[in-house]
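Chemist: Just to be clear, the model below is a prediction. Sequence and coordinates:
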Amino acid sequence: MEMTEILNKNLMKTNMNAKSKDEVLHELAELLLANGNITDIEGFIKDIYAREAEGQTGIGNYVAIPHGKSAFVKDVGVAIGINNEEIPWETLDGKGVKGIILFAVGDDVEAAKDHLKLLAMFARKLGNDEVVANLLQAKDQNAIVTAFV
């Protein structure tokens, strides 16, 4: 699995005006539903919140990577949102979040492998301050892709 294979411009949204974690998760889940990655928004988000309850997904630097295994995932996908304003989120550095990378992975054994690959792939990229800066300043889908590749 390569970054270029997983990045899908149909699953990216910039200039978002969400005011809460719930709003941003719903907006990104709508993209996943429209693209055929998930079959039910509320069921999927319930599974994301179950994972959120286990520990924070805000990795610091204004970025969060919410994720969770869900039976409502039909096809692995990554929805990426860039919010205009910082929103409250449980993070490692105590700051809010502007960049949200929402993983949609199934709940079977094969999906678990994909899940770990995705986490590792994005964690490597997001460990680079320049990648994060470019991501948070992205004004369109092309700029998001450019930040990661």
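Modeler: Arrived safely.

Chemist: use CA for all of it now, contacts and neighbours both
Modeler: Fine.

Chemist: ok, and what's touching the lengthiest helix in the chain?
Modeler: Scanning the chain for the helix with the most residues, using DSSP state H, yields helix 109-126. Contact with helix 109-126 is made by Met1, Met3, Lys69, Val76, Phe103, Val105, Gly106, Val131, Val132, Phe148, as judged by Cα atoms under 8 Å, 6 or more residues apart in numbering.

Chemist: Mind checking which of those residues are in helices?
Modeler: Met3, Val131, Val132, Phe148.

Chemist: Second structure for comparison follows:
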Amino acid sequence: MNVKDVLDERVIDLNMKAADKKEAITNLAGKLKNAGYIADVESYVKDIYLRESQGQTGIGHYVAIPHGKSDSVTQVGIAIGKMENEIEWETLDGKGVKLIFLFAVGNDNENAKTHLKLLAEVARNLGNDEAVEQLLSAKTVEDIKAVF
């Protein structure tokens, strides 16, 4: 399984509106719930914040990759939110965030392996400044898929 396999336009919002980190995560979690990736928004978001408390997920260049294992996850997926304006987030470079990759990963070992593989693939692409620029200027889901 690679990132292209899990990109689902039902959980990608390229015109997301969010005033802050909590609203952004909750919006994307709602999309995951509506598309059948998670069973419960509240418990999923709680698990994401548990992971957030262990270290920042803002990797710089306006990008964050919040993730965490949750029993609420019914199917591995990645919700993506892109915003015009940056929101405050704890990041490596001190800038805000405009692009969020929210991972939905279950607690079992198979999910953990898939999660690490997907996270590594996303991180590898996000280490490329040109790829980040393409993602930040993406207008369609196909634009996002082209980067991966």
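Modeler: Right, received. Where do you want to start? All values reported here derive from a predicted model rather than from experimental measurement.

Chemist: follow-up on the earlier one: now for the ones in helices among the contacts of helix 109-126 of the first structure, which sits with the most neighbours around it?
Modeler: Val132 (19 neighbours; other Cα atoms under 10 Å).

Chemist: Next up, the contacts around that residue.
Modeler: Val132 of the first structure neighbours (Cα under 8 Å, 6+ apart): Asn61, Val63, Leu126, Ala147.

Chemist: Spell out the residue ranges of the strands in the second structure.
Modeler: 12-13, 58-60, 63-64, 77-87, 97-104 (DSSP state E).

Chemist: Mean deviation, the longest one versus the first structure?
Modeler: Once the two models are superposed, strand 77-87 of the second structure sits on average 0.5 Å from its counterpart in the first structure (mean Cα distance after the TM-score superposition for the first structure).

Chemist: what's the angle from that strand to strand 97-104?
Modeler: 160 degrees (axes from the mean of the first three to the mean of the last three Cα atoms, to 10 degrees).

Chemist: What is strand 77-87 of the second structure packed up against?
Modeler: strand 12-13, helix 21-34, strand 97-104 (3 or more Cα pairs under 8 Å, 6 or more residues apart in numbering; DSSP states H and E).

Chemist: okay, those, which one's buried deepest?
Modeler: Most buried of those, by mean neighbour count (mean count of other Cα atoms under 10 Å): strand 97-104, with a mean of 24.

Chemist: tell me which residues in stretch 135-148 of the second structure are buried?
Modeler: Applying a neighbour-count criterion of 16 or more other Cα atoms under 10 Å, one finds Leu135, Leu136, Ala138, Val141, Ile144, Val147, Phe148 buried in stretch 135-148 of the second structure.

Chemist: on that earlier part again, output the ones in helices among the contacts of helix 109-126 of the first structure in TSV, with distance to Thr57 of the first structure appended to each entry.
Modeler: Below are these laid out as TSV (distance: Cα to Cα, whole Å):
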residue	distance to Thr57 of the first structure
Met3	20
Val131	18
Val132	16
Phe148	19
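
Chemist: hang on, isn't Ile59 of the second structure packed against Ile65?
Modeler: Yes: between Ile59 of the second structure and Ile65 there is a contact at 7.3 Å, judged by Cα atoms under 8 Å.

Chemist: before we move on, back to that, make JSON lines out of the helices and strands packed on strand 77-87 of the second structure and add distance to Asn111 of the second structure.
Modeler: JSON lines is the format used below for these (distance: least, Cα to Cα, whole Å):
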{"stretch": "strand 12-13", "distance to Asn111 of the second structure": "21"}
{"stretch": "helix 21-34", "distance to Asn111 of the second structure": "16"}
{"stretch": "strand 97-104", "distance to Asn111 of the second structure": "9"}
